[in-house]
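Peer 1: Sharing a sequence plus its predicted fold:
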Amino acid sequence: MALSPAAGGTPAGPTTSVALDLRTEIVTAGEVAFCLTDAGHLDRDESLAVTGPDGHPLDAREVGLHHHTHLHVVDAPRGELSVRYRATVRLDLLDPAPVTDADRFTDVLPSRYCPSDRVQGWAASEFAGVDDPWDLARRVAAWVHDRTAYTPGSTDAGDDALVPLHTGQGVCRDYAHLTVTLLRALEVPARYVSVYAPGLDPMDAHAVVETAVGDEWRLLDATRLAPRASMVRTGTGRDAADVALMTTLGAETGPFAMDVTATADPDLPVEDPDAVVVLG
C-alpha cells in the first residue's frame, strides 16, 4: 500500500531517508500490529507494503495512537510475512509539540518497564543539588551513559529498567528505560521515543528519551551512538510496551529478521551531547 505524503513538494531542506525490510514466519494465523512508520504529523513521502506467502499482498489498516504514533494491523495467514517500508522525511518544517498539563501528570508516573517509584529515595540522593531541569536531565543521561555498557543480548523483552541499573549492561531500549525511570523518580516528566537514527552503528531501530523542560520536550540519548538532530520519530509512549515494533494479537510468530538503513542528507550532523535538540 502507498501511504500519502503529509505535504506535497520536493524536499529542499535537510532530510532523513529510511529503508526497512522485515521478515517473519506466521506459525498461527491472527492479527499482527507493526509500529514502524514515521510519526503521522511529519512531512514525508513514504510507502508500506506487506506481503504474505508467495508474495501475496496483504491489507494493513492504520490505527492512530497518542502523539501521532501509527500502528498498521494485518490479518496474517500462516506462512512467511514480509514488510517493506521506505520514507523520506523533511526535518525543518515542524515546531516541537508543547508539554501539556496531561503530559506533566502522566509522564511522571511509573510504567511497566520504568518502575520509578522503586528508586525514588536513591535517585533523590544520587542527583541531589541540581535545581535546573535541563542540567538535571543531562546529568541523568550522562550518568546512564557512563555506567552502562552497550551489550547486545544482555537483556530480553521482559526486563525492566532495574536490570540495567543493577547489571550495568543493556541495549538502547534499556538505556532509554533507565533514563526515563530516573527522571520520573526525580519528578521530571519523561517519555520513551522510538526513532530511526542515521549514523547508528550497528544500524537498527533505536530508542531515545524526551524530557520536559519548561514547555518544551528535549531529546536525550544516553547511548550517544548517533547524532540526535537527524533522528526521525516513529512512536512515543510511556515505555517500549506502547511502541513495540511488532505485536501479535492472536497470531503466533517465529523469529524475525530485520534490515534497517537510515541516512541523512546533505550531511550527518555533528553530535554535541550537551546541546539542546528537539524532535519533530
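Peer 2: Looks like it arrived, so ask away.
Peer 1: Every contact and neighbour count from this point should use C-alpha atoms.
Peer 2: Will do.
Peer 1: can you map out the helices along the stretch 151-280 of the chain?
Peer 2: 162-167, 172-185 (DSSP state H, counting those that start in this stretch).
Peer 1: Which strands or helices does the shortest one pack on?
Peer 2: The criterion is 3 or more CA pairs under 8 Å, 6 or more residues apart in numbering; DSSP states H and E, and the helices and strands that helix 162-167 contacts are helix 172-185.
Peer 1: hmm, who's touching the helix it packs on?
Peer 2: In this structure, residues lying in contact with helix 172-185 by CA atoms under 8 Å, 6 or more residues apart in numbering are 107-110, 113-117, 119-120, 123-124, 137, 140-141, 144-145, 148, 150, 155, 160-162, 164-165, 189-192, 206-209, 211, 221-223, 239-240.
Peer 1: got another, please set it beside the one above:
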Amino acid sequence: MWLQASSTLEFYIDTPTPFLLMLRPRSGMQQWIAREEYVLSPSVPAVEFTDSFGNLCQRLVAPAGHFTIRTSVEIETADASDSAPGAPFVDIQKLPNDTLPFLHPSRYCDSDHFTEMASSIVVGLPPGYDQCCAIVDYIRHAIQYTPGQGEQNISASQVNEAGRGVCRDMAHLGIACCRALAIPARMVVGYLEGLEPMDLHAWFEAYVGDRWYTFDPTQANLHGGRVAVAFGRDAADVAIYTQFGPPVELLDLKVQVIKTSEPMN
C-alpha cells in the first residue's frame, strides 16, 4: 500500500541548543520511499550521519525562540506484516554478526531477569517463531495497553510488575523475553496506519528462521501499513529527538498517516 506519513514538532527554546534527530525512514525490505520532505524553521545547517544500527540521524543546533521540524514521506509499504509459523530458532553460532548486539540485556530490556518467566511462557512450543507468538499473547493478556499515558521510560521488569504500559513498554517486555530465550530482538519506532489515537508507534522484531519478523503486542491482528523509522536495542537508541543542555519546551507534536492509492503530486 501507499502511505503519506508526516510529523510536526514545535519547540520553544531559551538558548541555542544542540539536537540529535532520528526522523528519516530509509528504504528497506518492506518499504520503499518515493518522495520525502524535511523542513526546519527557521532554517539552520544540519549534518546527517548513519548510526551503528543503520538509522539516518541529523545533528543541528536549534536557535533560541520558536523552532519547528516538519517531515513528510510518501512511501510504499507492505499491506500485511509477514508471518512465519514454525520458523526455527537460529543457533547462536549461526547468527549473522549484526544480530548479536540484540541478544544482550540493555538499559530498558533487562532480559537477565526473565529467564524463568520466558521459559514458562513457551513450555511445549518449538524454539523460534512460535515462542515469540506465545510471548506476544502473554503480553496482550497480562499487560493493559494504555496509549498516551507513558511519560517516562521504564524497564521491562517494571512494566511486568505494573501490569500496564504504552506501546514502547510492551515492546520492551517482548524484547526482554525473547532475549531471555537467546532469540535476537530489537525495538522499532515508526508510523502505523490506522493507529488510534494517532501518534508515533513502537513494536519489536525478532530474528528467527533467516530474517527479522514483526511482532506487536498492542495489536490484536498483525496488519501492515507500518513505516519503520528507527531500530535499536531499546527506547534509549531510538528517540526521535534528543536535546543537550537546559531542557526545552515541546509545544506540540502532531503525527498523521494517510492511506493513498499512489504517490501524491
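Peer 2: Great, that's in hand. Just so we're clear, the structure is a prediction, and the values are computed from it rather than from any experiment.
Peer 1: Could you identify the buried members of the contacts of helix 172-185 of structure 1?
Peer 2: Buried members of the contacts of helix 172-185 of structure 1, counted by 16 or more other CA atoms under 10 Å: 107-110, 113-117, 120, 123, 137, 140-141, 144-145, 148, 150, 155, 160-162, 164-165, 189-192, 206-209, 211, 221-223, 239-240.
Peer 1: Could you pull up the residues touching Asp51 of structure 2?
Peer 2: For Asp51 of structure 2, counting by CA under 8 Å, 6+ apart, the contacting residues are Cys57.
Peer 1: Map it across to structure 1 for me.
Peer 2: When structure 1 is aligned by TM-score structural alignment, Asp51 of structure 2 is paired with Leu65.
Peer 1: Thr71 of structure 2 now?
Peer 2: Thr71 of structure 2 maps onto Tyr85 in structure 1, by TM-score structural alignment.
Peer 1: Check Pro18 of structure 2 too.
Peer 2: Using TM-score structural alignment, Pro18 of structure 2 pairs with Glu31 in structure 1.
Peer 1: Number of residues surrounding its match?
Peer 2: 16 (other CA atoms under 10 Å).
Peer 1: so it touches Met246, yeah?
Peer 2: No: using CA atoms under 8 Å, Glu31 of structure 1 and Met246 do not qualify as a contacting pair, with a distance of 10.6 Å.
Peer 1: anything in contact with each of the two?
Peer 2: Counting by CA under 8 Å, 6+ apart, nothing touches both Glu31 of structure 1 and Met246.
Peer 1: Let's see which of the buried ones among the contacts of helix 172-185 of structure 1 end up in strands.
Peer 2: Counted as lying in strands by DSSP state E, out of these, are Tyr150, Ala190, Arg191, Tyr192, His206, Ala207, Val208, Val209, Thr211.
Peer 1: for those, which one is nearest Asp265 of structure 1?
Peer 2: When these are compared for distance to Asp265 of structure 1 (CA to CA), His206 comes out closest, at 18.9 Å.
Peer 1: how about the closest one, what does it touch?
Peer 2: Contacts of His206 of structure 1 (CA under 8 Å, 6+ apart): Cys172, Arg173, Ser194, Val195, Tyr196, Ala197.
Peer 1: corresponding residue for it in structure 2?
Peer 2: Using TM-score structural alignment, His206 of structure 1 lines up with His201 in structure 2.
Peer 1: What distance do you get for Thr100 of structure 1 to Arg238 of structure 1?
Peer 2: Thr100 of structure 1 sits 15 Å away from Arg238 of structure 1, going by CA to CA, to the nearest Å.
Peer 1: out of these two, which sits in the more crowded spot?
Peer 2: Legend: neighbour count by other CA under 10 Å for Thr100 of structure 1 and Arg238, higher for Arg238 (22 against 11).
Peer 1: I'd assumed Arg191 was in contact with that one.
Peer 2: Yes: when contacts are counted by CA under 8 Å, Arg238 of structure 1 is listed as touching Arg191 (5.3 Å).
Peer 1: what is in contact with these two at once?
Peer 2: Common neighbours of Arg238 of structure 1 and Arg191, using CA under 8 Å, 6+ apart, are Asp107.
Peer 1: Could you dump the helices of the stretch 151-280 of structure 1 into TSV and include distance to Pro14 of structure 1?
Peer 2: Shown next, in TSV, are these (distance: least, CA to CA, whole Å):
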stretch	distance to Pro14 of structure 1
helix 162-167	35
helix 172-185	25
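Peer 1: ranking those by burial, who's on top?
Peer 2: Of the helices of the stretch 151-280 of structure 1, the one with the most neighbours on average (mean count of other CA atoms under 10 Å) is helix 172-185, at a mean of 29.
Peer 1: Give the aligned range of it in structure 2.
Peer 2: Counting by TM-score structural alignment, helix 172-185 of structure 1 corresponds to residues 167-180.
Peer 1: Give me the mean deviation of the matching stretch from structure 1.
Peer 2: Compared with structure 1 after the fit, stretch 167-180 of structure 2 shows a mean deviation of 0.7 Å (mean CA distance after the TM-score superposition for structure 1).
Peer 1: Please state the offset of that stretch from the chain centre?
Peer 2: Centroid displacement of stretch 167-180 of structure 2 relative to its chain, using CA atoms, centre = their mean, to the nearest Å, is 11 Å.
Peer 1: for stretch 228-247 of structure 2, same thing?
Peer 2: 10 Å.
Peer 1: Equivalent analysis for stretch 229-247 of structure 1, please.
Peer 2: 3 Å.
Peer 1: Can you give me the stretch of structure 2 that it aligns onto?
Peer 2: In the comparison with structure 2, stretch 229-247 of structure 1 aligns to the range 224-242 (TM-score structural alignment).
Peer 1: mind listing what the match of Pro18 of structure 2 touches?
Peer 2: Here Glu31 of structure 1 is in contact with Val73, Val74, Asp75, Ala76, Thr248, Leu249, Gly250, Ala251 (CA under 8 Å, 6+ apart).
Peer 1: Which residue in structure 2 aligns with Gln120 of structure 1?
Peer 2: Counting by TM-score structural alignment, the partner of Gln120 of structure 1 is Thr115.
Peer 1: Not counting sequence-adjacent ones, nearest residue to that match?
Peer 2: Distances taken as CA to CA, 6 or more residues apart in numbering put Ala180 closest to Thr115 of structure 2, at 5.0 Å, once the chain neighbours are dropped.
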